[in-house]
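Colleague: structure for the following, please:
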Amino acid sequence: MELRHLRYFCVVAEELNLTRAAARLHMAQPPLSRQIKQLEQEIGAVLFERGARGLRLTTAGQFFYEHTLQILDKVDATVVTTRHMARSERVMFGIGFVPSVFYGQLPLLVRGLRQKDNVELILAELTTVQQIQALKAGRIDLGFGRLRIDDPDVVQEVLFDEPLMAALPVGHPLEGTTPTLEQLAEYPLVLFPAKPRPSLADITLGLFRRHGLKVTIAQEANELQTALGLVASELGITLVPEQVRRVQRDGIVYVYLADKTLTSPVICSRRKGELPSPAMQDANAILEVLVENRRTGRYP
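Modeller: The predicted model follows:
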């Protein structure tokens, strides 16, 4: 089995039409059809159901397609990295993050790694779920998010639990107070991110749900800045992690909550069972100092 067979299969699986797939691959249809049949024979499974209306993936074909995509993603990422290393002695090191963790000490980690002569950083804004996929495909080396995800190929470490705050429009009745969840539930909620889910939005809704509280969602937003803009426009309030308070925006005030146990974790994800590279060792050393500063209240 060769990589080209896998690429042929993926194109056919996406098009579900041999004529269109052959056109995309710049080849004739009969050779493509033979390649697919040879692949099925080699695997020992029927990957496509062939009917008058075209092709349809079998259950085995769908499984093979999903895992083939991961294989090809890994191969492509490896090829890109190898080409880059051939042109430079600098090692590529990828970091994925959710926006709400980038207002604290994560920029200091980036700054510290950028000062290393042998490291070239790649930053990617990704949800925690997307980070897990990117780690397994080799597109990133570290991920920073807020969701606990069980995956046998990834190890997650809770760096610290971060207090939640309420972002209110200036002049709101709760400004200058330390409100309870019950008090906050009386006001419309701006929820973010709207998608993809699960996300911080589910953490927020879960807090109210576990306390038996119902909330009215006034608006959903995909971006943090958009959510804060909606709050400033007095459409509602929203809950944000503590480090977001560094975002100074006209029309917004932040207040701590009465219940100090209402927190959101900051979670670091890494590939499991992988010996740390020199770049990873540098990242871990910097991260250890930054986390200790955060835990002991020594902010930069």
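Colleague: for the rest of this, base every contact and every neighbour count on C-alpha atoms.
Modeller: Noted.
Colleague: mind checking the end-to-end distance for stretch 227-244?
Modeller: With CA to CA, to the nearest Å applied, stretch 227-244 spans 12 Å between its terminal residues.
Colleague: which other residues reach that stretch?
Modeller: Stretch 227-244 is contacted by residues 100-101, 103-104, 162-170, 184, 187-192, 204, 218-221, 249-252, 263-264 when judged by CA atoms under 8 Å, 6 or more residues apart in numbering.
Colleague: go ahead and build a ChimeraX selection from the buried members of those residues.
Modeller: Entered in ChimeraX, the line below selects the buried ones among those, by 16 or more other CA atoms under 10 Å:
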select :100,101,104,162,163,164,165,166,167,168,169,170,184,187,188,189,190,191,192,204,219,220,221,252,263,264
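Colleague: out of the contacts of stretch 227-244, which sit inside strands?
Modeller: Among the contacts of stretch 227-244, the members found in strands (DSSP state E) are 162-169, 189-191, 218-220, 252, 263-264.
Colleague: do a quick rundown of the helices in the stretch 201-300 of the chain.
Modeller: Secondary structure of the stretch 201-300 of the chain (DSSP state H, counting those that start in this stretch): helices at 224-232, 278-295.
Colleague: for the helix or strand harbouring Gln62, which helices and strands make contact with it?
Modeller: Of the helices and strands defined by DSSP states H and E, Gln62 is found in helix 59-87. Here helix 59-87 is seen to pack against helix 3-15, strand 91-97, helix 128-137 when contacts are counted using 3 or more CA pairs under 8 Å, 6 or more residues apart in numbering; DSSP states H and E.
Colleague: returning to that earlier point: right, and the helices of the stretch 201-300 of the chain - which one's nearest Ala60?
Modeller: Minimum separation from Ala60 across the helices of the stretch 201-300 of the chain (CA to CA) falls at helix 278-295, 37.7 Å.
Colleague: how about this one, so we can line them up?
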Amino acid sequence: MELRVLQYFLAVAREQNISSAAESLHLSQPTLSTQLKALEQELGKQLLIRNAKGSRKVLLTEEGMLLRKRAEEILELVRMTEREISLSDEVIEGDIYIGTGESDMIRIFARAAKRMQERYPDIHYHILSGNAEFVRENLDKGLVDFGVIYGPVDANMYSSIKIPIRDTWGVLMRKDSPLAEKQVIRPEDLRDKPLIVSSQKNDVWPMSNWFREDVTKLNIVATYNLVFNASLLVEEGVGYAVCFDKLINVSGDSRLCFRPLSPKAQAEATIIWKRYQVLSKPVQKYIDALLECCELRETRP
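Modeller: Modelled structure (predicted):
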């Protein structure tokens, strides 16, 4: 399977039309069609539904959708690798990719980036946000350099830095909600309430133990990947969002407020990267900056 043909395939998937894709690639339509048929023969699967619903529109089969996802990942890795290798020994520049959920501990990454900014102005930072499953998947595929996870770390697979900031769990709610009168929220306060929770699998959701009962018995009306989206649901009265503190502004004229949990629930995060991967020069420098920032944070009063 050639990279060139994968690029052809992605162009067709994007344009949903072979003629338009051929034009964008500066190829003739017969040439492009021949390449696509050869790719299908090589894989032994139909990838495209041609003349879908009697139109000239081209749709992807289930196998075609899978190939599109993998092809995008492959080509992105190729671009990252070419850029890293092409840089000279004297120049330190490039891109750093970070996979993480939403958390106030992103400040650690910001401090490290600020430390490096004057000395290495040509390093650029890219933060990809998602839940734990998203972070691990992108890290293991090599699409991010670092991942931030909560819970135990497999030391055989990953090197790690413990983040000296703990996230505090609580409930985001409207200021006119009945629970807003409380200073802290207890498990029994939420058992009959409509809840909005992070979209983790039930068996790995970190708040399962705090509730002290089967999570499937809770009234979960919605899930979220990004807390901002959850906050909009809360504002509209859909339910109460279980989330970390300091992610949504609840000061001033905000209609929302945040109440911590009791018993207190905190989450400890770890920065991880593949133990045996070859790190680019920007990533190596950034690890040093992260270590310095974490040490400084730990010594602050």
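Colleague: what's the TM-score for these two chains?
Modeller: Overlay of the two chains. TM-score (TM-score structural alignment, normalised by the length of structure 1): 0.66; 285 aligned residues with a CA RMSD of 4.7 Å.
Colleague: hang on, the earlier thing: Ile43 of structure 1: which of the helices of the stretch 201-300 of structure 1 is closest?
Modeller: Nearest of these to Ile43 of structure 1, taken as CA to CA: helix 278-295 at 37.9 Å.
Colleague: circling back: please identify the deepest-packed of the helices of the stretch 201-300 of structure 1.
Modeller: Scoring the helices of the stretch 201-300 of structure 1 by mean neighbour count under mean count of other CA atoms under 10 Å gives helix 224-232 as the most buried, with a mean of 20.
Colleague: angle of the helix holding Gln62 of structure 1 against helix 3-15?
Modeller: In terms of direction (axes from the mean of the first three to the mean of the last three CA atoms, to 10 degrees), helix 59-87 of structure 1 departs from helix 3-15 by 130 degrees.
Colleague: and helix 59-87 of structure 1, what's buried?
Modeller: In helix 59-87 of structure 1, counting by 16+ other CA under 10 Å, buried: Gly61, Phe64, Tyr65, Thr68, Gln70, Ile71, Leu72, Asp73, Lys74, Ala77, Thr81.
Colleague: would a markdown table of those with distance to Arg295 of structure 1 be doable?
Modeller: Putting the buried residues of helix 59-87 of structure 1 into a markdown table (distance: CA to CA, whole Å) gives the following:
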| residue | distance to Arg295 of structure 1 |
| --- | --- |
| Gly61 | 49 |
| Phe64 | 45 |
| Tyr65 | 44 |
| Thr68 | 42 |
| Gln70 | 37 |
| Ile71 | 39 |
| Leu72 | 41 |
| Asp73 | 37 |
| Lys74 | 36 |
| Ala77 | 36 |
| Thr81 | 35 |
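Colleague: any chance of CSV for the helices of the stretch 201-300 of structure 1, columns distance to Thr180 of structure 1?
Modeller: What follows is the helices of the stretch 201-300 of structure 1, written out as CSV (distance: least, CA to CA, whole Å):
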stretch, distance to Thr180 of structure 1
helix 224-232, 18
helix 278-295, 24
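Colleague: nearest to Leu18 of structure 1, of those helices?
Modeller: Nearest of those to Leu18 of structure 1, taken as CA to CA: helix 224-232 at 43.8 Å.
Colleague: the closest one vs structure 2, average offset?
Modeller: With mean CA distance after the TM-score superposition for structure 1, helix 224-232 of structure 1 departs from structure 2 by a mean of 4.8 Å once superposed.
Colleague: contacting residues around the helix or strand harbouring Gln41 of structure 1?
Modeller: Here Gln41 of structure 1 is covered by helix 29-43, with elements defined by DSSP H and E. Applying CA under 8 Å, 6+ apart, the contact partners of helix 29-43 of structure 1 are Met1, His5, Tyr8, Phe9, Leu18, Thr19, Ala22, Val46, Leu47.
Colleague: need the residue closest to the centroid of structure 1.
Modeller: Note on structure 1: the residue nearest the mean C-alpha position is Thr127, at 2.1 Å, using CA atoms, centre = their mean.
Colleague: that one: what's it in contact with?
Modeller: Taking CA under 8 Å, 6+ apart as the definition, contacts of Thr127 of structure 1 comprise Phe97, Val98, Gly145, Pro196, Ser199.
Colleague: show me what it aligns to in structure 2.
Modeller: Counting by TM-score structural alignment, Thr127 of structure 1 lines up with Gly130 in structure 2.
Colleague: same question for Leu25 of structure 1.
Modeller: That one, Leu25 of structure 1, aligns with Leu25 by TM-score structural alignment.
Colleague: which residues touch that match?
Modeller: Tyr8, Ala11.
Colleague: do you know how far it is from Gly170 of structure 2?
Modeller: 52 Å.
Colleague: quick check: the farthest pair among the contacts of helix 29-43 of structure 1?
Modeller: Farthest apart among the contacts of helix 29-43 of structure 1 by CA to CA are Met1 and Thr19. That separation is 22.9 Å.
Colleague: looking at the two, which is more packed in?
Modeller: Neighbours around Met1 of structure 1 and Thr19, counted as other CA atoms under 10 Å, are more numerous at Thr19. The numbers are 17 against 9.
Colleague: next up, identify which helix or strand the more buried one is on.
Modeller: Take DSSP H and E as the rule and Thr19 of structure 1 turns out to sit in helix 18-25.
Colleague: please identify the buried residues of that helix?
Modeller: Under the neighbour-count criterion of 16+ other CA under 10 Å, helix 18-25 of structure 1 has Leu18, Thr19, Ala21, Ala22 buried.
Colleague: and these as a markdown table, adding distance to Arg111 of structure 1?
Modeller: Written out in a markdown table, the entries for the buried residues of helix 18-25 of structure 1 read as follows (distance: CA to CA, whole Å):
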| residue | distance to Arg111 of structure 1 |
| --- | --- |
| Leu18 | 50 |
| Thr19 | 51 |
| Ala21 | 45 |
| Ala22 | 47 |
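Colleague: Val158 of structure 1: which of those is nearest?
Modeller: Distance ranking of those against Val158 of structure 1, using CA to CA, places Ala21 first at 45.2 Å.
Colleague: need the contact list for that closest one.
Modeller: The neighbourhood of Ala21 of structure 1, defined by CA under 8 Å, 6+ apart, consists of Val11, Val12, Glu15.
Colleague: also Phe97 of structure 1?
Modeller: Applying CA under 8 Å, 6+ apart, we find Phe97 of structure 1 in contact with Leu123, Ala124, Glu125, Leu126, Thr127, Thr128, Gln131, Gly143, Phe144, Gly145.
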